[in-house]
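K.L.:
Test case, fold it:
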Amino acid sequence: MSALSQEGNPSPPVTTYFDGGAALYDRSRPTYPDKLVRRIVEAAPGRDVLDVGCGSGIEARQFQAAGCTVLGVDPDGPMADHARSTGVPVEVGKFETWEPAGRMFDAVVAGTAWHWVDPIAGATQAARALRPGGLLAPFHHASLTPHELADAAGMALPGWTTRSAPAYRRSAPGSPFDAAGRRRSAMDLYQPMFDTIADGIRRTGCFDEPEQWRFDWERTYSRDEWLTLLPTQGSLAKLPPDDLARVLDEVGAVIDRMGGSFSLPYATVAVTAVRRNGG
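P.N.:
Purely as a prediction, here's the structure:
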């Protein structure tokens, strides 16, 4: 890709989704499994990558390290500025209305960002930007939910449920506990989103049948690392300061009872599809 931006186009409006700051987001959010990055690179016909919702540039830098040329697109101006400061070229705008301007890519990826994109319009736009045989590959982290984490740590569920679940429920209606406090697994939570992504891809008529790739791994968090991560999550990022502090105090108390740290298993899932010739 020689031209990474188009001169003369009107500047798109700047949106800010994460008020906690791009630098905080960048240092607290986990990276993606190297096996996932390698598999996408190997499955794509070349190494020109468009990163949708690139945010602070976490996965974009991973693809750059794997030998790819990466262009990011993101509606959040401060996030784009941070990504640029780390060496990732970014154009600011919503992906559904972003203009490829004749540029073609070998892979369109999105790291924990496709849920912000209309599933049909986004897949249609990806088809415009992909070469025939190119790969669409949005992927998301699916971490264990609080009850699964408590089970893995051998911690009594009532302690976790009565402390952490209300905090999550109060701040995020889509939390790992439903309104009745019933426990839900990570894949219970995320699979409907993966199904929606796959259905959006199918409905374009431009791709082969979508596949779902899963990569299991884990990361150990200290109490401070976890409490730094939580305010960057979409449902918590917009809480008033007092409410956020209360949530963090409650969750921090549970982690203290677990010894001050824990190992959090993740499943990172990609929904992938190959761009057909024509269509």
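K.L.:
Going by C-alpha atoms from here, please, whenever you check contacts or count neighbours.
P.N.:
Noted.
K.L.:
all helices in the stretch 101-250 of the chain, in order from the N-terminus.
P.N.:
Residue ranges of the helices in the stretch 101-250 of the chain, as given by DSSP state H, counting those that start in this stretch, are 119-129, 146-153, 157-171, 186-204, 223-229, 234-237, 241-257.
K.L.:
Nearest residue to residue 267 in space, ignoring adjacent ones along the chain?
P.N.:
Ranked by C-alpha to C-alpha, 6 or more residues apart in numbering and with sequence neighbours excluded, the top spatial neighbour of residue 267 is residue 216, at 4.5 Å.
K.L.:
How many residues are close by the one you found?
P.N.:
Burial measure for residue 216: 14 neighbouring residues, criterion other C-alpha atoms under 10 Å.
K.L.:
Equivalent analysis for residue 213, please.
P.N.:
A total of 15 residues lie near residue 213 under the criterion other C-alpha under 10 Å.
K.L.:
How much space separates residue 50 from residue 249?
P.N.:
Note on residue 50: its distance to residue 249, by C-alpha to C-alpha, to the nearest Å, is 39 Å.
K.L.:
higher neighbour count, the two?
P.N.:
Neighbours were counted for residue 50 and for residue 249 using other C-alpha under 10 Å; residue 50 has more, 27 against 16.
K.L.:
Tell me the spacing between that one and residue 79.
P.N.:
When C-alpha to C-alpha is the yardstick, residue 50 and residue 79 sit 16 Å from each other.
K.L.:
Contacts only, for the residue lying closest to residue 144 once chain neighbours are set aside.
P.N.:
Ranked by C-alpha to C-alpha, 6+ apart and with sequence neighbours excluded, the top spatial neighbour of residue 144 is residue 186, at 5.3 Å. Counting by C-alpha atoms under 8 Å, 6 or more residues apart in numbering, residue 186 makes contact with 142-145, 176.
K.L.:
and this one, so I can compare the two:
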Amino acid sequence: MSNPEATSFGAAVDVYDAARPEYPREALEWVVPRSAREVVDLGAGTGKFTRLIVESGRTTVAVDPDPVMLERLHTLLPTVDARPGTFEQIPLPDASVDAVVAAQSWHWADAEAGLTEVARVLRPGGTFGLVWNIRDDSVDWVAALGRTIGQSNAEARFEEVARVEPPFGELERAEFRWSTTVTRDDLVRLAASRSSYITADETERARVVAAIDELLATHPDTAGRSEFVLPYVTHCFRSRVSDPPLDYAHALSPARGWWRGALAIVVFVAAYLAVSAVLGAVGFAIEFARGELTLEQLESGLIPFTPVIMLVNNLSLAACIPLALVLQRLFFGARVGSLSSVVGRIRWRWMLRLALIIVPVWALYVGISIVVEPAGEVRIDAGVIIMLAIVVLTTPLQSAGEEYGARGLILRAAESWFRNPTVAFVVGLVISSAVFSLAHLAADWWLIAYYFVFGASAALAARLTGGLEAPVLVHATNNVLLFIPAVLYGQLEQGIDRSEGTGGPFMLFPMIMCVLAALISWRWGHRNGVVTTAPSPVPPRLRRAPAPRTA
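P.N.:
As a prediction, this is how the structure comes out:
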């Protein structure tokens, strides 16, 4: 702020405070979001806009380079934290406030340096607001007044300087029209409060006053009157600091309240069990009626996977998709699509490209498994064809449901408890993988370890690729390619045995395959330019105050 006019107002502080118009409350309500609790009034002057901020109940810091103006502000608003400073040097620590407003002042700033400094003191997602009170010169006598007293720096430049650049996002704009009643003396004081008048000599000042008097005496709208309605347009601009990019798994971490993640997980598990119980009861009833299921089989825990039981199982797990979407929206206010990926949708093209590698690799893996351990004779009949159709059509939904639940909602909900992304991921991975493993009800420790590694690898893939496409693809490919031969060889007719002793060291091979799939997904995603981070989808109203940035 090297321009001497910018710091000239202290020489006319009494006139400035008396003459400058107030601001409509609507301007504050539009510029400063309701969620903002700590606000800086930058270039505060005598506190015209500061007063509105204080009256709204927010913690307020007023900053101005002129000590005389600050002294008057402190006299008028003794409870306000008033500090000397400039647009380019704000006397506040990093990431310390929710909003910064420059009312009738930003035209004096070095915009580039000022924006950098404002971004420094704002918390992620914080708001920067610009406000100018400009006389409405669409009214003829007001336009004539402007020509008489000359155009101020604010009037001349506010459109030009109302600009932002990264890390700020889109600049929004609003206008509020209002008016005030003034007298001849008020108009003279208004002219006298302008920097051009303050820095002018006595001859020029006298000329301005005489011109005002002549205008008021001769213009049809003002002649013969002692009071005049002076219309204003308050031009407001606002922009938010872009959030720091977060990885997929850590996306919900800005949410306020640890209970959100905990309750989301509990409600999800309870809701899934309820849906599964209802659909399972229907499926069992049908199979009991058809004679395809007996009480002895039910008591043994080895339930045969008939077409009906397979369909019910897959649909129960597929229901996890809407459950996870709804619960993330309910507890975190996040956009539904954000559960699919950091870009807010399923990236089908990326999934197809990954399938070109994963599907052949998994087909080879399953083929080798069949060759190493032959499963018997292939049988094809009407029941087998129906079962194959159910496997092919609904197993991908079943797999997606498990991923949306475990690697989507549970992983992200658990990570929401921690700010540190590494700590969050370790905890989230352990919790989501443990739930996933326990849900398979295996009694063999090798199987339990396999399911845990499967879940951990899927969580890693979700984090490294920025979404659930890779985990869903790997999961669906694995299940479909394993179920197809199991159906053809009749292995599902006795149910899936997860009892103690059914696993063994041979389970290390599928564990390695899971880790390999995660690494392939990461490398292929990196090569294809897949986006892996994005701003958090949690809305500002549900966010906690971010931790201050360190130097």
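K.L.:
residues in contact with the equivalent of the residue nearest to residue 267 of structure 1 over in structure 2?
P.N.:
In structure 2, residue 216 of structure 1 lines up with residue 177, judged by TM-score structural alignment. Residue 177 of structure 2 makes contact with 231-234, according to C-alpha under 8 Å, 6+ apart.
K.L.:
run the last query once more with 7 Å
P.N.:
When contacts are counted by C-alpha atoms under 7 Å, 6 or more residues apart in numbering, residue 177 of structure 2 is found next to 232-234.
K.L.:
Which ones among those map onto helices?
P.N.:
Among these, none falls in helices (DSSP state H).
K.L.:
closest to residue 112 of structure 2 among those residues?
P.N.:
Minimum distance to residue 112 of structure 2 across the contacts of residue 177 of structure 2 is 24.0 Å, recorded for residue 234 (C-alpha to C-alpha).
K.L.:
The residue nearest the centre of structure 1 and residue 140 of structure 1: what is the separation?
P.N.:
The structure's structure 1 has its C-alpha centroid closest to residue 112; by C-alpha atoms, centre = their mean the separation is 1.0 Å. Taken as C-alpha to C-alpha, the spacing of residue 112 of structure 1 relative to residue 140 of structure 1 amounts to 4 Å.
K.L.:
Residue 43 of structure 1 now?
P.N.:
Spatial separation of residue 43 of structure 1 from residue 140 of structure 1 under the definition C-alpha to C-alpha is 18 Å.
K.L.:
same deal with residue 52 of structure 1?
P.N.:
13 Å.
K.L.:
more neighbours, the two?
P.N.:
The residue with the greater number of neighbours, taking residue 52 of structure 1 and residue 140 and applying other C-alpha under 10 Å, is residue 52; the counts read 28 against 21.
K.L.:
Which residues are in contact with the more buried one?
P.N.:
Remark: with contacts taken as C-alpha under 7 Å, 6+ apart, residue 52 of structure 1 is in contact with 72-74, 95, 109-110.
K.L.:
So which elements touch the longest helix seen in structure 2?
P.N.:
When every helix of structure 2 is counted residue by residue (DSSP H), the longest turns out to be helix 258-290. In this structure, helix 258-290 of structure 2 makes packing contacts with helix 307-318, helix 320-332, helix 411-415, judged by 3 or more C-alpha pairs under 7 Å, 6 or more residues apart in numbering; DSSP states H and E.
K.L.:
what about stretch 86-100 of structure 1, how long is it end to end?
P.N.:
When the termini of stretch 86-100 of structure 1 are compared using C-alpha to C-alpha, they are 23 Å apart.
K.L.:
Sticking with residue 239 of structure 2, tell me its helix or strand.
P.N.:
Element membership for residue 239 of structure 2 (DSSP states H and E) is strand 227-240.
K.L.:
what stretch of structure 1 does that strand fall on?
P.N.:
Counterpart in structure 1 of strand 227-240 of structure 2, with TM-score structural alignment as the criterion, is residues 261-274.
K.L.:
That stretch: which residues count as buried?
P.N.:
Buried residues in stretch 261-274 of structure 1, counted by 16 or more other C-alpha atoms under 10 Å: 261-262, 264-274.
K.L.:
Compare that stretch with structure 2 and give me the mean distance after superposition.
P.N.:
Here stretch 261-274 of structure 1 is compared with structure 2 after superposition; its mean distance to the aligned residues, by mean C-alpha distance after the TM-score superposition for structure 1, is 1.2 Å.
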